[in-house]
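A.B. asks: pasting a predicted model and its sequence here:
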Amino acid sequence: MNVKTKKIVGSILALLLLFILSFVAQPSFADDDHHKYRTGEYYNDYNDEHDENEALEEGGELLGWGTVIAIGGASVLMPLRRGSRSLIKKFPNAKSGIISTLRLVGKSHIWIGALAIILSIIHGVMMYINEREFGFDEISGTISVGLMAIAAVFGVLLMKNKGSKQYRSFHFAFLIVAVIIGAVHVLIS
């Protein structure tokens, strides 16, 4: 891992840590009625318990949509590779831009995929803590994350054996099934 990659990964982890810490930050007040808020009494006709659960649920949902965006970003690689030859034939002046875009997407594919798995795990934990139940919605999400992790293993094997069509097929197949189950998870939640 080179220095630039370490800086990028460190920055992403630092931002993720700050984001997670924002959910446990203690509110501070400039007035004298803070004791009512801290003891669970109504503060301006609003109860503290609802605010805490809503923040956890909203944060979990935000991470879930972040996972969807990361999966979309990681999946851009295949259509770009498949369509790059026809794009270069149609737009020969844009050849260097298309090639540099392919390189950028190819280099970031692994990191975006890893980010998708990390976000989905944190999303699942936060939603489980909020809801305290493990129903069909949670089972479908867990299966989808498990299939993404298996696909990541085949992705690592594919990275070591770039010419292996079998690893590429397994990587793609597990991801397709994970995306279908993930879409069901999003639709039923």
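C.D. replies: Yes, it's here.

A.B. asks: can we go C-alpha only for contacts and neighbour counts from here?
C.D. replies: Will do.

A.B. asks: so what's the residue count around residue 106?
C.D. replies: 17 (other Cα atoms under 10 Å).

A.B. asks: is it true that it touches residue 78?
C.D. replies: No: assessed by Cα atoms under 8 Å, residue 106 is found out of contact with residue 78, at 9.4 Å.

A.B. asks: mind naming the longest helix for the chain?
C.D. replies: Using DSSP state H to define each element, the chain has its longest helix at helix 95-131.

A.B. asks: got another, please set it beside the one above:
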Amino acid sequence: MKYFQLIFASVILIFILGFGVTNSIAFADDDGHHFEKHDDGKYGDYQGDHEKEGPIEEIGKMIGWGTAIAMGFAALLYPFRRSLKTLISQFSKWKNTFISFGKFITKNHVLIGLIALTLSILHGALMFLKEGELEGEGIIGLGSVLFIVLAAILGSKLMQNKKSKRLRTIHMVFISFALFLAITHIIA
């Protein structure tokens, strides 16, 4: 159990320090722009409208990816619990590790979900500040955040009544919609 907490804390620390120390962050998306190819076979000046992303957009994108990671990690709880018996029977040597990881996810599910909600709101606010308006992908992201908020409200009710299958099902449906919209937001 302490092993997973140590790994999780280390990854978060490296993630935070890595972006604070680096001078330039490169993203692999070229947004459809192309470089001009000269007659000598070399690539030259950038063609298209070249606008450098400012620090607000860079931080906003980084927080957005942090949101995606937190949402994915929080969403691991249900499929991991459903497949735990199969995993233990297939990989009996890893039984204690699987059980410890399951306990870790169960214990920290609410915290990680709240981190995902907070990061998504912060990501949306920063990107709105940069853009100045709500465009197509921003509206999709806002829809995802709204489903996360609804799922969080139901999750708080679910904590009070853990045996309610109806609340659990609705909670998972809202999270499924939020994940679908988040993936659409990333792809758009």
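C.D. replies: Received the coordinates, thanks. Predicted model, so just to flag it, every value in this text is computed and none were measured.

A.B. asks: TM-score for these two?
C.D. replies: In this superposition the chains share a TM-score of 0.70, using TM-score structural alignment, normalised by the length of structure 2; 143 aligned residues with a Cα RMSD of 2.1 Å.

A.B. asks: what sits against residue 149 of structure 1?
C.D. replies: The neighbours of residue 149 of structure 1, taking Cα atoms under 8 Å, 6 or more residues apart in numbering as the test, are residue 117.

A.B. asks: again, but for residue 114 of structure 2
C.D. replies: Applying Cα under 8 Å, 6+ apart, the residues near residue 114 of structure 2 are residue 152.

A.B. asks: so what's the most centrally placed residue in structure 2 up against?
C.D. replies: Centrality entry for structure 2: nearest residue to the mean C-alpha point is residue 68, 0.9 Å, by Cα atoms, centre = their mean. Residue 68 of structure 2 sits next to 116, 182 when contact means Cα under 8 Å, 6+ apart.

A.B. asks: is the counterpart of it in structure 1 within a helix or a strand, and which one?
C.D. replies: Residue correspondence to structure 1 (TM-score structural alignment): residue 68 of structure 2 is matched to residue 68. If you go by DSSP states H and E, residue 68 of structure 1 is part of helix 48-75.

A.B. asks: pull the distance from that helix to the chain's centre.
C.D. replies: 9 Å (Cα atoms, centre = their mean, to the nearest Å).

A.B. asks: what about residue 150 of structure 1, distance to residue 7 of structure 1?
C.D. replies: Shown here: residue 150 of structure 1 relative to residue 7 of structure 1, a distance of 27 Å by Cα to Cα, to the nearest Å.

A.B. asks: and these two? Which one has more around it.
C.D. replies: Each of residue 150 of structure 1 and residue 7 has its neighbours counted (other Cα under 10 Å); residue 150 has more, 16 against 11.

A.B. asks: so the more buried one touches residue 174, yeah?
C.D. replies: Yes: shown here, residue 150 of structure 1 and residue 174 form a contact pair, counting by Cα under 8 Å, at 7.1 Å.

A.B. asks: no further queries at this time; thank you.
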